[in-house]
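Engineer: pasting the sequence and the predicted coordinates here, then a few questions.
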Amino acid sequence: MTTFVDRVELHVAAGSGGHGCASVHREKFKPLGGPDGGNGGRGGDVILVVDQDVTTLLDYHHHPHRKATNGQPGAGDNREGKNGQDLVLPVPDGTVVLDGNGEVLADMVGQGTTFVAGQGGRGGLGNAALASARRKAPGFALLGEPGEGRDIVLELKTVADVALVGYPSAGKSSLISVLSAAKPKIADYPFTTLVPNLGVVTAGSTVYTVADVPGLIPGASQGRGLGLEFLRHVERCEVLVHVLDTATLESDRDPVSDLDIIEEELAQYGGLENRPRVVVLNKVDIPDGKDLADMIRPDLEERGYRVFEVSAVAHLGLKELSFALAEIVATARAAKPVQEATRIVIRPQAVDDAGFTVTEEGEHFYRVRGEKPERWVHQTDFNNDEAVGYLADRLSRLGVEDALLKAGARAMDGVAIGPEDNAVVFDWEPTMAAGAEMLGRRGEDHRLEAPRPAAQRRRDRDAERDEASEEYERFRPF
């Protein structure tokens, strides 16, 4: 027997991008034909998709860890790595996606609705893509970015027009079985229904869905019984139908008290105050039930309820009830605003937004946060001095050096790039930009250029040394 699960915690991890390749083309009579390292492939995304054939989150309850495939690394001869395959996870219609803090990330309603729960990492550039007029033979490549990983919560809220609420064994399952073609489990003991049952009803030209919401008893909104597990399933319904048992065998219960208790639980749950209510007095085929229905009906109508006397067993009053519900549903649908086409909101970057922040955390320690610096750090192979120098150049051009100086950083102060749990920490030297130039013009190889006279090479070296000295003096701390 399939178990119904409507809330799970899911751990998703997108695929990481493949590393770029550092390679030099070689062939006969052409031993140094230039860089030809290919780019790495993109990591696969984790995508949630609404599938009408899926009605429960049971599969994710048993297997809560899901990961997409990684991108493949690039190769020589300009061969790019294969992209990772996206992981598509089908979810029921009405699934709400929340983050770890309970914030709603997506409300997935409608067949085919998609949500990217984890973004795959971009593949690293090979040295062929990094080559330029100034960097003709890069001896390094960029690493692939790690895929996005996070914990999300999936909650299923049944998509139905009408919700049947009431005490266990009030006859909700019997009523939905005769109003529609649904075949729920029916018995005369509490909590027969352990999952919300859905049925489709046709009344004239109106077709609507009815949900049997189980487990509502006193204290349900605080977690007693099964009510807290299923109260979320009434949130999307347009009409609430109180099914009252007029022939209950319990001496301490009566239909009016049952109605008041269920209304109190709905009020405690919140958000359902404006939904129209209908009262159904069930089991009027029993003589005592009919007498009690006639006795309490005037009181209920004085409260403003529309009251219907029905018998699910004898099929009494069902046609009037189904058409009345169809009328309310049609009115609610007509009152809804017409859904507009999806609009894309473009928010340009502020003129004074540098794309990163520098904050002082404690004495002689600074932290750099920003999308670009953090991404560049993940792409850097710190075992390759040329790659580290390339990172230094990128940070300098972005303005990180100047921002650290303005923040009061001094030589050998600690600097971290990234969040606390995943940061690169180093002792900062204000000569980072100048030091990068002192390493030489990275990626240049004199074997790829025309020979220069010895005197010209000496003059060029002297000019570069003087330029480096000027840069050092400019950045040297006072």
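Structural biologist: Alright, I've got the coordinates. Numbering: from 1, shown residues only.
Engineer: CA only for contacts and neighbour counts going forward, please
Structural biologist: Will do.
Engineer: give the other helices and strands that the longest helix belonging to the chain contacts.
Structural biologist: If you go by DSSP state H, the chain has its longest helix at helix 454-475. If contacts are counted by 3 or more CA pairs under 8 Å, 6 or more residues apart in numbering; DSSP states H and E, helix 454-475 sits against helix 432-438.
Engineer: picking that back up, quick one: distance of the longest helix of the chain to the chain centre.
Structural biologist: Counting by CA atoms, centre = their mean, to the nearest Å, helix 454-475 is centred 53 Å from the centre of its parent chain.
Engineer: stretch 216-230 now?
Structural biologist: Using CA atoms, centre = their mean, the offset of stretch 216-230 from its chain centre is 28 Å.
Engineer: how about stretch 69-76?
Structural biologist: Put simply, stretch 69-76 sits 26 Å off its chain's centre (CA atoms, centre = their mean).
Engineer: can you give me the strands in the stretch 201-350 of the chain?
Structural biologist: Remark: strands assigned in the stretch 201-350 of the chain by DSSP state E, counting those that start in this stretch are 206-212, 239-245, 277-282, 306-309.
Engineer: next, format these as a markdown table and append mean neighbour count and distance to residue 113.
Structural biologist: Output for the strands of the stretch 201-350 of the chain, formatted as a markdown table (neighbours: other CA atoms under 10 Å; distance: least, CA to CA, whole Å):
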| stretch | mean neighbour count | distance to residue 113 |
| --- | --- | --- |
| strand 206-212 | 21 | 20 |
| strand 239-245 | 25 | 25 |
| strand 277-282 | 24 | 31 |
| strand 306-309 | 19 | 37 |
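Engineer: for residue 468, give its distance to residue 321.
Structural biologist: 88 Å (CA to CA, to the nearest Å).
Engineer: list the contacts of the residue nearest the centre of the chain.
Structural biologist: Nearest to the geometric centre of the chain sits residue 117, at 3.9 Å (CA atoms, centre = their mean). Contact analysis of residue 117 by CA atoms under 8 Å, 6 or more residues apart in numbering lists 12, 45, 46, 47, 48.
Engineer: wait, which of those is closest to residue 292?
Structural biologist: residue 48 (50.3 Å; CA to CA).
Engineer: need the contact list for the closest one.
Structural biologist: Applying CA under 8 Å, 6+ apart to residue 48 gives the contacts 88, 89, 90, 91, 114, 115, 116, 117.
Engineer: just to revisit the earlier point, residue 193: which of the strands of the stretch 201-350 of the chain is closest?
Structural biologist: Comparing those by CA to CA, strand 206-212 comes nearest, at 8.5 Å.
Engineer: let's bring in a second model and compare:
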Amino acid sequence: MAEFADHAALRVHAGHGGNGCASVHREKFKPLGGPDGGNGGRGGDVILEVDASTATLLDFHRRPVRKAGNGKQGSGSNRSGAEGADLVVKVPNGTVVLTSDGDVLADLVGTGTRFTAAAGGRGGLGNAALASPRRKAPGFALKGEPGEERKLTLELKTVADIGLIGFPNAGKSSLIAAMSAARPKIADYPFTTLIPNLGVAEAGDVQFVVADVPGLIPGASEGKGLGHDFLRHVERCAALVHVLDCATTEPGRDPITDLDTIEAELAAYEQIVGPGLAGTRLTDRPRLVALNKIDVPEARELADLVKPELTARGLAVYEVSAATTEGLRELKFAMAQLVAEARAAQPEPEPARVVIRPAAVSEPGFGVTRTPDGAYLISGEKPERWVRQTDFTNDEAVGYLADRLARLGVEKALADAGAEPGDTVLIGDLVDAVVFDWDPTLTAGSGHAPGPRGTDRRLEG
């Protein structure tokens, strides 16, 4: 069975809000003591949190659906329902959260970083909270709102300071094993490394993370070989190290050709995905070159031959051997210097600020559009939320909804849009909207007397 996954689909369901309670206080010699229905509890959120002990997205392949707890219904004696339990889902450092359409919602870097993937529904108000001087004892309560549901895609992009890049079997796994305590799989065949391996290296007083990412072949930017499974893991690296195999016996292969091929694939990948997540373009990241396997006599000769050409290109070149550790100390200190420079160039983190941008007073908060079949569609956060909260089996609750819509200006907007008595009015999404027949002769707002509890005289008959 696979032990690593860096791509997963996830469905999240936040908890539903609990319904409010319609209750009247009763005690001996005081049969109608006023409304005392409590509010419903809020539904739980689904929260993604970076956890240092989580290194893969494999668990989401086993359990692709996550649900938070529902809020409880309110009860009499002004008792509010319990809130639904939040569900905290652990994800590895470097997880990118995307919509099903590919839009990035969050880039989770740093242990403890959180993102609310789905917000729980609000609890409905009980009749005690709905009481007013005009409606002293409401015979209804508001329903809880449904929790948010989302289909998400999770991608893991390795968080490392240095990325070792090169052809399959170039010796990247051997290098990271020689420089750190990491123990990746090492074997004498291509594509030994199928998952990124991380190791912590140290040079002087600088500690840094080195990623041994899977090897690539020509056409990787188009998905060939390991394709994007390799390339996505170099996006966060502050610097890249070309590991060039000087002992290869494959026809048409040599260190210069390998380096040009890898650079071409990085440039092609950048055209597809953009600059990446480290703030700079992949082609602009600092580079080092490690001419590997110089413990082989023929490889040492080839390294001495190609080093002047690579140096002429402005690249810092190091001849190394993972087998004998020759040249590794110099290479590690060069890596540490690049990491220190990258860290020093990063701006100081600013404290998080919450920016509140309230809507202008003149904005109505809803819109009226005409559908192809001639109906009038009302869309907007407030009217759609109010409809979800309404118990349509209770006439008083329906009348309360009509009053709220009238105060918001919906009645006037329909008249201005040319609506006629009997026209169809939809509120919500066109697919599952609530349907009304518009009757402007019914008085909405505050200019009518309420009827007995649970009824509305405007709806009689």
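Structural biologist: Arrived safely, thanks for sending. This is a predicted model, so every value here is computed, not measured.
Engineer: need the TM-score from the superposition.
Structural biologist: After superposition, the two chains reach a TM-score (TM-score structural alignment, normalised by the length of structure 2) of 0.94; 446 aligned residues with a CA RMSD of 1.7 Å.
Engineer: related to what we said a few turns ago, list the buried ones in the longest helix of structure 1?
Structural biologist: 464, 468, 471, 472, 475 (16 or more other CA atoms under 10 Å).
Engineer: those into JSON lines, with extra columns for distance to residue 175 of structure 1?
Structural biologist: What follows is these, written out as JSON lines (distance: CA to CA, whole Å):
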{"residue": "464", "distance to residue 175 of structure 1": "89"}
{"residue": "468", "distance to residue 175 of structure 1": "86"}
{"residue": "471", "distance to residue 175 of structure 1": "84"}
{"residue": "472", "distance to residue 175 of structure 1": "85"}
{"residue": "475", "distance to residue 175 of structure 1": "81"}
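Engineer: which of those residues sit farthest apart?
Structural biologist: Farthest pair in the buried residues of helix 454-475 of structure 1, by CA to CA: 464 and 475, 16.7 Å.
Engineer: pretty sure residue 90 of structure 1 sits against residue 46.
Structural biologist: No: Residue 90 of structure 1 is beyond contact range of residue 46, at 10.9 Å (criterion: CA atoms under 8 Å).
Engineer: which of those two has more neighbours?
Structural biologist: residue 46 (28 against 18; other CA atoms under 10 Å).
Engineer: that one against residue 85, yeah?
Structural biologist: No: assessed by CA under 8 Å, residue 46 of structure 1 is found out of contact with residue 85, at 9.3 Å.
Engineer: shared neighbours, the two?
Structural biologist: Common neighbours of residue 46 of structure 1 and residue 85, counting by CA under 8 Å, 6+ apart, are residue 68.
Engineer: circling back: which of the contacts of residue 117 of structure 1 are retained in structure 2?
Structural biologist: Retained in structure 2 by both residues aligned by TM-score structural alignment, their matches' CA atoms under 8 Å are the following of the contacts of residue 117 of structure 1: 12, 45, 46, 47, 48.
Engineer: burial measure for the second one, as a count.
Structural biologist: It refers to residue 45 of structure 1. By other CA under 10 Å, the residues close to residue 45 of structure 1 number 28.
Engineer: what's the distance between it and residue 143 of structure 1?
Structural biologist: From residue 45 of structure 1 over to residue 143 of structure 1 the distance is 18 Å, taken as CA to CA.
Engineer: now do the last one
Structural biologist: Distance, residue 48 of structure 1 to residue 143 of structure 1, using CA to CA: 28 Å.
Engineer: what does the third one give?
Structural biologist: Counting by CA to CA, the separation of residue 46 of structure 1 from residue 143 of structure 1 is 21 Å.
Engineer: repeat for the first one
Structural biologist: Distance, residue 12 of structure 1 to residue 143 of structure 1, using CA to CA: 22 Å.
Engineer: test my guess that residue 397 of structure 2 contacts residue 388.
Structural biologist: No: using CA under 8 Å, residue 397 of structure 2 is not in contact with residue 388; the gap is 11.7 Å.
Engineer: who's more crowded, the two?
Structural biologist: Between residue 397 of structure 2 and residue 388, residue 397 has the larger neighbour count (other CA under 10 Å), namely 22 against 17.
Engineer: what does that one align to in structure 1?
Structural biologist: Aligned counterpart of residue 397 of structure 2 in structure 1: residue 387 (TM-score structural alignment).
Engineer: doesn't residue 141 make contact with that match?
Structural biologist: Yes: at 7.4 Å, residue 387 of structure 1 counts as touching residue 141 under the criterion of CA under 8 Å.
Engineer: what do those two both touch?
Structural biologist: With contacts defined as CA under 8 Å, 6+ apart, the residues shared by residue 387 of structure 1 and residue 141 are residue 381.
Engineer: ok, now how distant is residue 127 of structure 1 from residue 419 of structure 1?
Structural biologist: Residue 127 of structure 1 is 29 Å from residue 419 of structure 1, by CA to CA.
Engineer: between the two, which is the more surrounded one?
Structural biologist: In this view residue 127 of structure 1 and residue 419 are compared by other CA under 10 Å, and residue 127 has more residues nearby, 30 against 13.
Engineer: next one: that one from residue 79 of structure 1, what distance?
Structural biologist: Computed as CA to CA, the residue 127 of structure 1 to residue 79 of structure 1 distance reads 12 Å.
Engineer: which residue is the nearest non-sequential neighbour of residue 134 of structure 1?
Structural biologist: Nearest non-adjacent residue to residue 134 of structure 1, counting by CA to CA, 6 or more residues apart in numbering: residue 444, 6.9 Å away.
Engineer: follow-up on the earlier one: out of the buried residues of helix 454-475 of structure 1, the closest to residue 373 of structure 1 would be?
Structural biologist: Closest approach between those and residue 373 of structure 1, by CA to CA: residue 475, at 20.8 Å.
Engineer: on that earlier part again, next, give me the two most distant ones among the kept ones among the contacts of residue 117 of structure 1.
Structural biologist: It's 12 and 48 that sit farthest apart of those, by CA to CA, at 10.6 Å.
Engineer: the stretch 101-250 of structure 2: helices as residue ranges?
Structural biologist: Secondary structure of the stretch 101-250 of structure 2 (DSSP state H, counting those that start in this stretch): helices at 127-130, 172-179, 228-231.
Engineer: mind putting the ones you listed into JSON lines with distance to residue 249 of structure 2?
Structural biologist: Formatted as JSON lines, the helices of the stretch 101-250 of structure 2 follow (distance: least, CA to CA, whole Å):
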{"stretch": "helix 127-130", "distance to residue 249 of structure 2": "80"}
{"stretch": "helix 172-179", "distance to residue 249 of structure 2": "17"}
{"stretch": "helix 228-231", "distance to residue 249 of structure 2": "24"}
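Engineer: good, wrapping up.
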